[in-house]
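> This is the structure alone, sequence omitted:
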């Protein structure tokens, strides 16, 4: 009887220990926002402008070493032009924050949520996600590459899908050299 109780006690203790040490089926990596960058580039007939915008929060989901998801919030109030200085920089930053473009008073954040990921090599994935800008959510597809504790992505975004029509020749005639192209680029480098 004592042997049976001792065996039962060992089974309970070792069974509990094995259960307590079993890894969770997935790992959420928090993005280090201060070490991550989001760079934007917008194009017009007569040239281009570039700048940065800050991540407010974000995470990437993994199962083992495989990327399985992600979610990010961008602080739209941090939109910053880096290719201009002084008065012209201030004017462009203010215009981008205005209702003509991103309307940051009413919409201080933008959000990207991964919906579907397909691996096409060891470190790269085609991602389909929901991008929300100015309260409007549209599907986007892009490539994410993961190396050690870093991830990179480049997105091409059609601003008119988010009701940002200012200077778009798709909506206004006779803009000539004042036209601003509908698509802009985002280059994202994430540290986790």
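That came through fine. On a predicted model such as this, the values are computed, not experimentally measured, just so you know.
> rest of the way, CA atoms for contacts and neighbours
Will do.
> Okay, and residue 88 sits in which element?
helix 86-97 (DSSP states H and E).
> so what does the helix or strand that that helix is followed by touch, helix or strand wise?
Next along the chain after helix 86-97, taking DSSP H and E as the criterion, comes strand 109-119. With contacts defined as 3 or more C-alpha pairs under 8 Å, 6 or more residues apart in numbering; DSSP states H and E, the packing partners of strand 109-119 are strand 66-81, strand 124-133.
> residues near residue 91, how many?
Residue 91 has 14 neighbours, counted by other C-alpha atoms under 10 Å.
> what about versus this one:
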């Protein structure tokens, strides 16, 4: 059964506080080669998962605090991991089509950080709460989620996951937000999909 990219779109997100004594803002680059973004989506009968590549990403740190961050995702790299051969190729094509993410018209998705706050007692070691804007297919929605930040020499490692609602981005295929759930039956694909990320940032 065709399934939803739990993207992107998706997408991804770098956030952290850097300890810096410089007054001038510093910029750090997300390493697209060592960073990873994964996705998972589900329908009534099963789940699919995969990964997607980062196009570019940048953060700005001002007076030891992050003041801006963006991550651009290459939607043309949608890649299914739980299937092989013809089934994999078919799902990759379908997710890239206008039924889902329309990558020919919308080849990138983007995350823009709005706010990053310290978090105590977060699950799975999360120590910050991030809020940002996700743009997929030209539609933008705001999302909040926990992240774990591990400082390194001259950079940081950031990991976590966010849950996105595909209906917010006009991804309609077999969605109960656009079609009758009873008529869809076991062909229904759930709106929510999960995007996991492990980001490496440095100069």
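Right, received. Where do you want to start? Only a predicted model underlies this, so the values are computations on that prediction, with no experimental measurement involved.
> follow-up on the earlier one: the helix holding residue 88 of structure 1 vs structure 2, average offset?
Comparing helix 86-97 of structure 1 with its match in structure 2 after superposition yields a mean distance of 0.4 Å (mean C-alpha distance after the TM-score superposition for structure 1).
> so where in structure 2 does that helix end up aligned?
Taken onto structure 2 by TM-score structural alignment, helix 86-97 of structure 1 occupies residues 85-96 there.
> Going by neighbour count, which residues in that stretch are buried?
91, 92, 94, 95, 96 (16 or more other C-alpha atoms under 10 Å).
> Adding distance to residue 127 of structure 2, write the residues you listed out as JSON lines.
JSON lines is the format used below for those (distance: C-alpha to C-alpha, whole Å):
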{"residue": "91", "distance to residue 127 of structure 2": "36"}
{"residue": "92", "distance to residue 127 of structure 2": "35"}
{"residue": "94", "distance to residue 127 of structure 2": "37"}
{"residue": "95", "distance to residue 127 of structure 2": "33"}
{"residue": "96", "distance to residue 127 of structure 2": "34"}
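> Going by distance to residue 120 of structure 2, which of those residues wins?
Nearest to residue 120 of structure 2 among the buried residues of stretch 85-96 of structure 2: residue 95, at 37.2 Å, using C-alpha to C-alpha.
> Show me which of the buried residues of stretch 85-96 of structure 2 is closest to residue 164 of structure 2.
residue 95 (15.7 Å).
> residue contacts, residue 150 of structure 1?
Counting by C-alpha atoms under 8 Å, 6 or more residues apart in numbering, residue 150 of structure 1 touches 189, 190, 191, 192.
> go again using 7 Å as the cut-off
190, 191, 192 (C-alpha atoms under 7 Å, 6 or more residues apart in numbering).
> Could you report the neighbour count for the last one?
So the one you mean is residue 192 of structure 1. 17.
> Give me the nearest residue to it, chain neighbours excluded.
residue 31 (4.6 Å; C-alpha to C-alpha, 6 or more residues apart in numbering).
> distance of the one you found from residue 179 of structure 1?
36 Å (C-alpha to C-alpha, to the nearest Å).
> measure residue 52 of structure 1 to residue 14 of structure 1 for me?
Taking C-alpha to C-alpha, one finds residue 52 of structure 1 at 53 Å from residue 14 of structure 1.
> Those two: who's more crowded?
Here residue 52 of structure 1 and residue 14 are compared on neighbour count by other C-alpha under 10 Å; more neighbours surround residue 52, at 18 against 12.
> what's the burial count for residue 25 of structure 2?
Residue 25 of structure 2, neighbours per other C-alpha under 10 Å, totals 15.
> how close does it get to residue 147 of structure 2?
For residue 25 of structure 2, the distance to residue 147 of structure 2 - C-alpha to C-alpha - is 23 Å.
> Sounds good, over and out.
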